[in-house]
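Novice: Based on what follows, work out the 3D shape:
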Amino acid sequence: MFTGLVEGRGTVHLLEKNGSAIDLTLAIPEWITNDAHLGDSVAINGCCLTVVEIEVGFLKFQAGAETLAKTNLGLLSPDDQVNLERPLAANGRLGGHFVQGHVDGVGTIKSIDRDGEWITMWFDVPEALALQMVAKGSVTIDGISLTIVESQPASFSIALIPHTLGVTTLGQKQVGSVVNIETDILGKYVQKLIPITSDGFNERR
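Specialist: Okay, here's the model as predicted:
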């Protein structure tokens, strides 16, 4: 379980094909590697992966075919930066929202509107994901817990403060960039319990 509060950034050091999977080695801040153990979970751009090898300053992970199909990890290149978060400690503060690290799919940055130091971003997403979003609700973008400003049938917007732009990879993104999306788990359960018909109304109306 994660919160979507990014702890730091790592840098892609090495990408190696391994059949339909990839081995991903990241250069990681030492304060994370010093506390890492084999088998630990780490959210990389919001995708929960397992530590399979540890070296000083580096952690190695493996991403399978399903992960590559649902996330942007397969689009990474050496020297790209990624957002990092370790799992929530039992005595930790839940400052974001409940994030599983199970990416639902990807979205594409549609527009970037600047207002001084602030930025409003619009994202295009599959309608199935947009259906699980509401204005003022939570969404995870590349592992970052954010609040939805507007929600439309196949897109949504967020407002980014300078701090978020400075400590995460969103400040480096451009129009057309692909990002990982995880919708709020609460919205998924509500949708499961109250199915929506093709005309957009609740079946139990």
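
Novice: can we go C-alpha only for contacts and neighbour counts from here?
Specialist: Will do.

Novice: Does residue 134 touch residue 154 like I think?
Specialist: No: under the contact definition of CA atoms under 8 Å, residue 134 does not touch residue 154, with a separation of 12.0 Å.

Novice: These two - which one has more neighbours?
Specialist: Neighbours around residue 134 and residue 154, counted as other CA atoms under 10 Å, are more numerous at residue 134. The numbers are 18 against 15.

Novice: all strands of the chain, in order?
Specialist: Under the criterion DSSP state E, the chain carries strands at the ranges 8-18, 21-27, 41-44, 47-50, 53-55, 58-63, 81-85, 105-115, 118-124, 138-141, 144-152, 155-160, 178-183.

Novice: looking at those, which is buried most?
Specialist: By mean neighbour count, with neighbours taken as mean count of other CA atoms under 10 Å, strand 138-141 ranks first of the strands of the chain at a mean of 26.

Novice: Provide the contact partners of it at residue level.
Specialist: With contacts defined as CA atoms under 8 Å, 6 or more residues apart in numbering, strand 138-141 is touched by 4, 45-46, 97, 99, 133, 145-148, 179-184.

Novice: Here is the second sequence; please produce its structure so I can put it next to the first one:
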Amino acid sequence: MFTGIVQTQATVAQLHDRDNFRQLTVEVSPEFLHNVALGASIAINGCCLTVVAFTETTVSFDIIDETLRLTNIGRLAVGDKVNFERSLKVGDEMGGHYVSGHIHCTGAIVKRERSTDNLALWIEFPESFKAYVLAKGFISVNGASLTVGQVESNRFSLHLIPETLRLTNLEHADIVNLEFDQQTMTIVETVERVLNQRGVM
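Specialist: Predicted coordinates:
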């Protein structure tokens, strides 16, 4: 479980690819790997990955076909920046919203609108997820817990403050991982199921 509060950006240091498999190694400041252990969960661009090896400044993950299919992890190249968040511990401050690290799909940043102190992004996503995207609702974008701005069909906007731009890779991203709010999904699907049972839909 994660909060969607990105702690830092890590750098892709190594990639080893085989058929439907990728080993990813990222480099990060040692302070963010304090007490890390094999089997620990770390969110990379919002995707919950399992630690398979580590040093003082690097951590490695094995990524299989389903994760490569659903996320932007397969698009990464050496030198790319990724959003990094350690898993939530009991007693940690809950600054964002509950994020599982289970990516539902990717979205494409189709428009950027810059002003003096913020950046607005428009993200297009698969139409099958439209019911779960609500104005002022929660969404995780590359692992960052954000509030949806406007919604137009299968596009939504985000308004990013300088601190979010500093901590995350969203300013220069093109394809982003999306995790929709699980509580919203549960409510929508429950209502739809009840209405179908009653013959309303």
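
Novice: Tell me how the two chains score on TM-score.
Specialist: TM-score of the superposed chains, computed with TM-score structural alignment, normalised by the length of structure 2, equals 0.94; 197 aligned residues with a CA RMSD of 1.4 Å.

Novice: related to what we said a few turns ago, got the strands of structure 1 as TSV, with distance to residue 193 of structure 1 columns?
Specialist: Shown next, in TSV, are these (distance: least, CA to CA, whole Å):
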stretch	distance to residue 193 of structure 1
strand 8-18	37
strand 21-27	35
strand 41-44	28
strand 47-50	26
strand 53-55	41
strand 58-63	32
strand 81-85	31
strand 105-115	22
strand 118-124	26
strand 138-141	19
strand 144-152	21
strand 155-160	24
strand 178-183	16
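
Novice: among the ones you listed, which is nearest residue 202 of structure 1?
Specialist: With distances scored as CA to CA, the stretch of those nearest to residue 202 of structure 1 is strand 144-152 (17.6 Å).

Novice: on contacts alone, who are the packing partners of that closest one?
Specialist: Using 3 or more CA pairs under 8 Å, 6 or more residues apart in numbering; DSSP states H and E as the contact test, the elements touching strand 144-152 of structure 1 are strand 138-141, strand 155-160.

Novice: Okay, angle between the longest one and strand 105-115 too, please.
Specialist: Orientation of strand 155-160 of structure 1 against strand 105-115 (axes from the mean of the first three to the mean of the last three CA atoms, to 10 degrees) gives an angle of 50 degrees.

Novice: Give me the mean distance between strand 155-160 of structure 1 and structure 2.
Specialist: Comparing strand 155-160 of structure 1 with its match in structure 2 after superposition yields a mean distance of 0.4 Å (mean CA distance after the TM-score superposition for structure 1).

Novice: contacting residues around the closest residue in space to residue 161 of structure 2 that isn't next to it in sequence?
Specialist: Distances taken as CA to CA, 6 or more residues apart in numbering place residue 118 nearest to residue 161 of structure 2, at 4.9 Å, with adjacent residues excluded. Contacts for residue 118 of structure 2 (CA under 8 Å, 6+ apart) come out as 159, 160, 161, 162.

Novice: The second one is in contact with residue 119, isn't it?
Specialist: Yes: counting by CA under 8 Å, residue 160 of structure 2 touches residue 119, with 5.2 Å between them.

Novice: Tell me which residue of structure 2 lines up with residue 161 of structure 1.
Specialist: Using TM-score structural alignment as the criterion, residue 161 of structure 1 maps onto residue 161 of structure 2.

Novice: Can you get me a residue count around that match?
Specialist: Other residues within reach of residue 161 of structure 2 by the criterion other CA under 10 Å amount to 12.

Novice: swap in the one 4 residues further on?
Specialist: Neighbouring residues of residue 165 of structure 2 were enumerated by other CA under 10 Å; the total is 14.

Novice: correct me, but it touches residue 171?
Specialist: Yes: A contact is recorded between residue 165 of structure 2 and residue 171 when judged using CA under 8 Å, the distance being 6.0 Å.
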